[in-house]
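1. pasting a predicted model and its sequence here:
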Amino acid sequence: MTTRHTGQPARRGRGRPRGPGTEATAATRERIVSAAAELFAERGFHATPMTAVAEASGLSQSGLLHHFPSKEGLLAEVLRARDVRDLATLATGRDRAPRGWEVWDDMTRLVRLNSDREGLVRLFTSLAGEAVEPDHPGHGWLGEHHRSAVEALAVALREAVADGTADPAVPADSLARQAVALTDGLQVQWLMRPDEVDMAGDFAAFVEGVRTRWTP
């Protein structure tokens, strides 16, 4: 949900320098992840064979398995890439981690961004429906995804209390759970009725209601 910036450039290791081969490998992996994300969203994880991912990526089966030996590993990378992309988008133009109500504003921004990313929303809702099963490869990710989102929003409300911008009586944990549940539910309703459901507007109204009720 949040990320921190040190302001220091990343250090490169002393291994072999990046070259055309390394860049080509990264581009191929990115193409595979993009194709897998779309197919997983359309068909579901279990219903999507690796052969379909290979075909959509323009690779042979052996070529795909060279980069991702298992479908479970590919799913993990699809989910990781989704979260990394969201964090990078929210961090744009910011030199510090968000605090207090800024975190809730970021959540509102993310819901608004998702209104233009039907494929990613479909992927999440499809996988979430499957990943509630303990033996699903995305089960651990889903639990951590929800836990970290709730924690970030709850901590943000406690920071707002410390900063004097939220009432000390604010039920931080409960409101955080409600916010995460609302985003999930709105995504499903929006996918079902995109012309009728204003996902971003509804969530923004919820956040504004929370802010109005609990700002001293």
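-> Perfect, thanks for sending it.
2. make it CA atoms for all contacts and neighbour counts henceforth
-> Fine.
3. could you say which helix or strand holds the residue nearest the centre of the chain?
-> Closest to where the C-alpha atoms of the chain average out (Cα atoms, centre = their mean) is Asp83, at 3.6 Å. For Asp83, the host element (DSSP states H and E) is helix 71-91.
4. residues contacting that helix, please?
-> For helix 71-91, the surrounding residues in contact (Cα atoms under 8 Å, 6 or more residues apart in numbering) are 1-3, 33-34, 36-37, 45, 50, 68, 97, 106, 109-110, 120, 137-138, 141.
5. buried stuff in it?
-> In terms of neighbour count (16 or more other Cα atoms under 10 Å), helix 71-91 has its buried residues at 71, 74-75, 77-79, 81, 87, 90-91.
6. the helix or strand just after it: which residues count as buried?
-> Sequence order places helix 101-114 as the next helix or strand after helix 71-91, per DSSP H and E. Neighbour counts over helix 101-114 (16+ other Cα under 10 Å) mark 101, 103-112, 114 as buried.
7. hang on, the earlier thing: please check the contacts of helix 71-91 and keep the buried ones.
-> For the contacts of helix 71-91, buried by 16+ other Cα under 10 Å: 1-2, 33-34, 36-37, 45, 50, 68, 106, 109-110, 120, 137-138, 141.
8. show me the two of those that sit farthest apart.
-> Met50 and Asp106 (35.4 Å; Cα to Cα).
9. what residues are up against Arg122?
-> By Cα under 8 Å, 6+ apart, the contact set of Arg122 is 41-42, 191.
10. got another one to weigh against that:
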Amino acid sequence: MTPAPGRRRLPLAERREEILQAATELIAASGFKGVTLEAFAAACGMTKAGLLHHFHSREELLIAVLERRDTLDLTSVVGTLEPAPDAATARAVMSGFVRRNLAQRSLVQLYTVLSAEALDPAHPAHAYFRTRLREGRAMLERYLLAWHPHPGAAAVDLLAFLDGLQLNWLRDDGIDFLAQWEAFADRFFAA
């Protein structure tokens, strides 16, 4: 029996990756609440039943999208998870993150949209984002800001600046993100 026109048989790992990529784009564009299972399936040339074979619910798909983003982030820093001995090293690592994020606008948008939606305690990713913030701050304090006299406060400052800049950059692509980052980094890493 041959697959229906427009549908392709793919190995499981490839199909899951295709679904996660399409879901990332759809959520980044419309938010999680604005996308149905049917829309996720259609973006991959699948039926709803086919999609549910890979992900049992919209919520499971959402968490998989977020975990995929985290995996992509972690793969970019493998081998650099040693505490930065000084401000210059920490700045170089963070500048690498900033440059990578600039090349992944849809992922930045995905994270921004979902983090705002997930402020609602009833949102399926609410706990995920609370945990991610706590763990992200702890990682910054331990690995990038241990040299700073107040690593906890510095982590909050750094995250607040980046979150705010990302939000404004998504609203106005005329903002020179890299120039804004460098100006902030000149002040922040001189402390």
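-> Nice, I can see it. This structure is a prediction, so every number in the text was calculated from the model and none was measured.
11. just the buried residues of helix 71-91 of structure 1 now: which is nearest His146 of structure 1?
-> For the buried residues of helix 71-91 of structure 1, the closest approach to His146 of structure 1 (Cα to Cα) belongs to Leu79, at 13.0 Å.
12. which residue in structure 2 lines up with the closest one?
-> Matched by TM-score structural alignment, Leu79 of structure 1 corresponds to Leu66 in structure 2.
13. quickly find the element holding the counterpart of Ala181 of structure 1 in structure 2.
-> In structure 2, the residue paired with Ala181 of structure 1 is Ala160, using TM-score structural alignment. Using DSSP H and E, Ala160 of structure 2 sits within helix 151-171.
14. that helix vs structure 1, average distance?
-> On superposition with structure 1, the mean distance recorded for helix 151-171 of structure 2 (mean Cα distance after the TM-score superposition for structure 1) is 0.8 Å.
15. also stretch 64-72 of structure 2?
-> After superposition, stretch 64-72 of structure 2 averages 0.4 Å from its match (mean Cα distance after the TM-score superposition for structure 1).
16. switch the contacts of Arg122 of structure 1 over to a markdown table; also include distance to Val207 of structure 1 and neighbour count.
-> Below are the contacts of Arg122 of structure 1 laid out as a markdown table (distance: Cα to Cα, whole Å; neighbours: other Cα atoms under 10 Å):
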| residue | distance to Val207 of structure 1 | neighbour count |
| --- | --- | --- |
| Ala41 | 28 | 21 |
| Glu42 | 31 | 15 |
| Leu191 | 21 | 16 |
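17. from those residues, which is closest to Leu157 of structure 1?
-> Leu191 (29.8 Å).
18. which ones are touching that closest one?
-> Contact analysis of Leu191 of structure 1 by Cα under 8 Å, 6+ apart lists 118, 122.
19. what's the match for it in structure 2?
-> Aligned by TM-score structural alignment, Leu191 of structure 1 pairs with Leu170 of structure 2.
20. look up how far Ala28 of structure 2 lies from its match.
-> Using Cα to Cα, to the nearest Å, Leu170 of structure 2 is found at 11 Å from Ala28 of structure 2.
21. next up, the contacts around the residue nearest to Ala87 of structure 2 when sequence neighbours are not counted.
-> Leaving aside its chain neighbours, Ala87 of structure 2 sits nearest to Phe189 (5.4 Å; criterion: Cα to Cα, 6 or more residues apart in numbering). Phe189 of structure 2 makes contact with 87-88, 91 under the criterion Cα under 8 Å, 6+ apart.
22. now which residue in structure 1 aligns to Phe189 of structure 2?
-> By TM-score structural alignment, Phe189 of structure 2 lines up with Arg211.
23. measure that match to Gly73 of structure 1 for me?
-> Relative to Gly73 of structure 1, and taking Cα to Cα, Arg211 of structure 1 is found at 40 Å.
24. now do Asp163 of structure 1
-> 42 Å.
25. same question, Phe206 of structure 1
-> Note on Phe206 of structure 1: its distance to Gly73 of structure 1, by Cα to Cα, is 37 Å.
26. what count of nearby residues applies to Glu38 of structure 1?
-> Neighbour count for Glu38 of structure 1, taken as other Cα atoms under 10 Å: 18.
27. helix, strand or coil for it?
-> helix (DSSP: H, G, I helix; E, B strand; the rest coil).
28. who touches whatever residue of structure 2 lines up with it in this structure?
-> By TM-score structural alignment, Glu38 of structure 1 lines up with Glu25 in structure 2. Neighbouring residues of Glu25 of structure 2 by Cα under 8 Å, 6+ apart: 106-107, 110.
29. need those residues in a markdown table with secondary structure, can you?
-> Shown next, in a markdown table, are the contacts of Glu25 of structure 2 (three-state DSSP):
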| residue | secondary structure |
| --- | --- |
| Ser106 | helix |
| Leu107 | helix |
| Leu110 | helix |
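30. dump these to CSV, plus distance to Leu51 of structure 2.
-> Shown next, in CSV, are the contacts of Glu25 of structure 2 (distance: Cα to Cα, whole Å):
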residue, distance to Leu51 of structure 2
Ser106, 22
Leu107, 22
Leu110, 20
